[in-house]
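1. What follows is a protein structure lacking sequence information:
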């Protein structure tokens, strides 16, 4: 059974004032969410390229400790997740219209959870294995920094926080890169493939701090996810796939670092990753 495509906004061109308002809204949303992180990410890659240490011998942390004391570290990390999800809530609020449920319109609900879960798992498998291979090749070629996905000295609170971080990443990127930008750019009259390629490029820039391999890999992921959203009309499978990918990366990182330290855990001091 063919799934519906995302419902399109009104086809008629908006008035000049409406178009200006839309551009301002998009600019403000990007400035406080993924666009801000993308800019810092690109600057981080430029800075890493200018260092005397080769990129392949540098590293970055995705989920660093926030404090030496356990209680405050857990509290600060938890609040970081909460405030990041508040930005997602803001974007959903902007998508809300009288007489229309924004969550249902973008497919971020549980009405088809079985199908969404199956598609999400399939997507995670299709993207995850080649993505891991691309990361390893990029590391061997010195095109990527080593990504320290989680602390190696795991404690009782580490896994729950990593699960929350994975959910945060899945919701943040898919709701903003896909659901929000697709809706707004369609209203401005952009074609589907222009939107898919543009948002995929922004997603690549968002991960530029990790290196060239991450830019390429996330651009491809953005194209695949954009095409799937265009076909399925639901963002939930993408959120599930992204969350699963990050759970495997975060929770499985200590094992990967132990099995292949030269690729996953080199010794130089890490540079913190840009955050939303």
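-> Sure, I can see it. A quick note: this is a predicted structure, and the numbers were derived from the prediction, not measured.

2. switch to C-alpha atoms for all contacts and neighbour counts from now on
-> Fine.

3. so how far is residue 260 from residue 251?
-> 16 Å (CA to CA, to the nearest Å).

4. higher neighbour count, those two?
-> Taking neighbours as other CA atoms under 10 Å, residue 251 and residue 260 compare with residue 251 leading, 21 against 12.

5. so the more buried one makes contact with residue 151?
-> No - using CA atoms under 8 Å, residue 251 is not in contact with residue 151; the gap is 9.5 Å.

6. who's in contact with the spatially closest residue to residue 227 that is not a sequence neighbour?
-> Closest residue to residue 227 apart from its sequence neighbours, by CA to CA, 6 or more residues apart in numbering: residue 196 at 7.0 Å. Contacts for residue 196 were tallied using CA atoms under 8 Å, 6 or more residues apart in numbering; they are 182, 222-223, 226-227.

7. mind checking how far residue 232 is from residue 224?
-> Distance of residue 232 to residue 224, given as CA to CA: 12 Å.

8. Tell me, how many residues neighbour the closest residue in space to residue 234 that isn't next to it in sequence?
-> Nearest-residue entry for residue 234: residue 107, 3.9 Å, with adjacent residues in sequence omitted and distances by CA to CA, 6+ apart. Residue 107: 21 surrounding residues under other CA under 10 Å.

9. Which residues does stretch 106-121 contact?
-> Contacts for stretch 106-121 (CA under 8 Å, 6+ apart): 6, 103, 179, 233-241, 244.

10. Next one for the comparison:
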């Protein structure tokens, strides 16, 4: 589909999704909608991450000597309130996901089916999701180590929760929340709307990749590069199969392994990383 095609033509429902009876919104309305959805979700994260990397670069320490801690305890001395805090943050972060699906359901119709956020193809979704996780995860670890070695990456502490009984379930929920937020909005919603706006497929893939890389800039430039590459692979997969569910599964697997693995074995993993970096010189 070329950039000269109209939004209505580009918005033809995929995979048998029911078409909306509402008239097609104008390009201006759709463009404003995209900016607003991104502004309350991953677009805002990209702005903060860009600010964060600028702030990190202003420090006297090299990037590789700095640490970005994820999934932290905000009330470590009050574990029950900390649990409620974690669950509230996870739940509220999913509201933009519901908004994106709602808007797609208004036009062009049946948002979940349109982007493949359903269980119509469970074997395909689980199999391709696991394969994508391996394709992304193993090279991603190598890139992370290389970025630290080159001084362009930040050390990541994927889990910094207190030693409480609910830590693992909360980390799994956080992984699922991240996956839904990034894949439903950043891939399913964004690529659908950009195509409806007449963007060429290559331009839409590039925009998604740059956005995904940008909201990971808090991890340093290694995080930007790795996630931009991941964005290209995920976007191309989505445009080929029109299913976001395998991407959600793959992303969830990656984050569960990172969050829970680090949460349980942080000392051992930090020691192993130190030995690897020491061997690299």
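-> That came through fine. Remember, it's a predicted structure, so these values are computed and weren't measured experimentally.

11. now what about the TM-score between them?
-> The TM-score (TM-score structural alignment, normalised by the length of structure 1) is 0.88; 256 aligned residues with a CA RMSD of 2.2 Å.

12. What about the contacts of stretch 106-121 of structure 1, which are in helices?
-> 103, 236-241, 244 (DSSP state H).

13. mind listing the strands for the stretch 101-250 of structure 2?
-> Ranges of strands in the stretch 101-250 of structure 2, per DSSP state E, counting those that start in this stretch, are 155-157.

14. looking at it, residue 182 of structure 1 is touching residue 193, isn't it?
-> No - Residue 182 of structure 1 lies out of contact with residue 193 (CA under 8 Å); the separation is 10.4 Å.

15. Quick one: map the residue nearest to residue 227 of structure 1 onto structure 2.
-> The alignment partner of residue 196 of structure 1 in structure 2, by TM-score structural alignment, is residue 205.

16. can you check residue 251 of structure 1 too?
-> Checking TM-score structural alignment: residue 251 of structure 1 goes with residue 260.

17. and its match, what does it touch?
-> Per CA under 8 Å, 6+ apart, neighbours of residue 260 of structure 2: 159, 168, 171-172.

18. Distance-wise, check it relative to residue 280 of structure 2.
-> If you go by CA to CA, the gap between residue 260 of structure 2 and residue 280 of structure 2 works out to 27 Å.

19. Same question for residue 209 of structure 2.
-> Counting by CA to CA, the gap between residue 209 of structure 2 and residue 280 of structure 2 amounts to 30 Å.

20. With neighbour numbers in mind, choose between these two.
-> Between residue 209 of structure 2 and residue 280, residue 209 has the larger neighbour count (other CA under 10 Å), namely 25 against 10.

21. so that one touches residue 232, yeah?
-> Yes - applying CA under 8 Å, one finds residue 209 of structure 2 in contact with residue 232, separated by 5.5 Å.

22. corresponding residue for residue 74 of structure 2 in structure 1?
-> Structural alignment places residue 74 of structure 2 opposite residue 66 in structure 1 (criterion: TM-score structural alignment).

23. same thing with residue 104 of structure 2?
-> Matched by TM-score structural alignment, residue 104 of structure 2 corresponds to residue 95 in structure 1.

24. Its match: how many residues sit nearby?
-> The local packing of residue 95 of structure 1 (other CA under 10 Å) involves 18 other residues.

25. got the contact list for it?
-> With CA under 8 Å, 6+ apart, residue 95 of structure 1 has these contacts: 102, 180.

26. The same query, at a cut-off of 6 Å, please.
-> Counting by CA atoms under 6 Å, 6 or more residues apart in numbering, residue 95 of structure 1 touches residue 102.

27. where's it relative to residue 47 of structure 1, distance?
-> For residue 95 of structure 1, the distance to residue 47 of structure 1 - CA to CA - is 36 Å.

28. Residue 95 of structure 2 maps to what in structure 1?
-> Under TM-score structural alignment, residue 95 of structure 2 pairs with residue 86 in structure 1.

29. how about the host helix or strand of its match: buried residues?
-> Residue 86 of structure 1 is located in helix 70-95, with elements delineated by DSSP states H and E. In terms of neighbour count (16 or more other CA atoms under 10 Å), helix 70-95 of structure 1 has its buried residues at 73-74, 77-78, 80-81, 84-85, 87-88, 91-92, 95.

30. Need the counterpart of residue 206 of structure 1 in structure 2.
-> Per TM-score structural alignment, residue 206 of structure 1 is aligned with residue 215.

31. How about that match: what's its closest non-neighbour residue?
-> residue 46 (3.6 Å).

32. show me where structure 2 has helices.
-> 7-10, 27-39, 42-57, 79-93, 95-104, 111-115, 122-150, 167-180, 190-196, 201-214, 221-241, 245-280.
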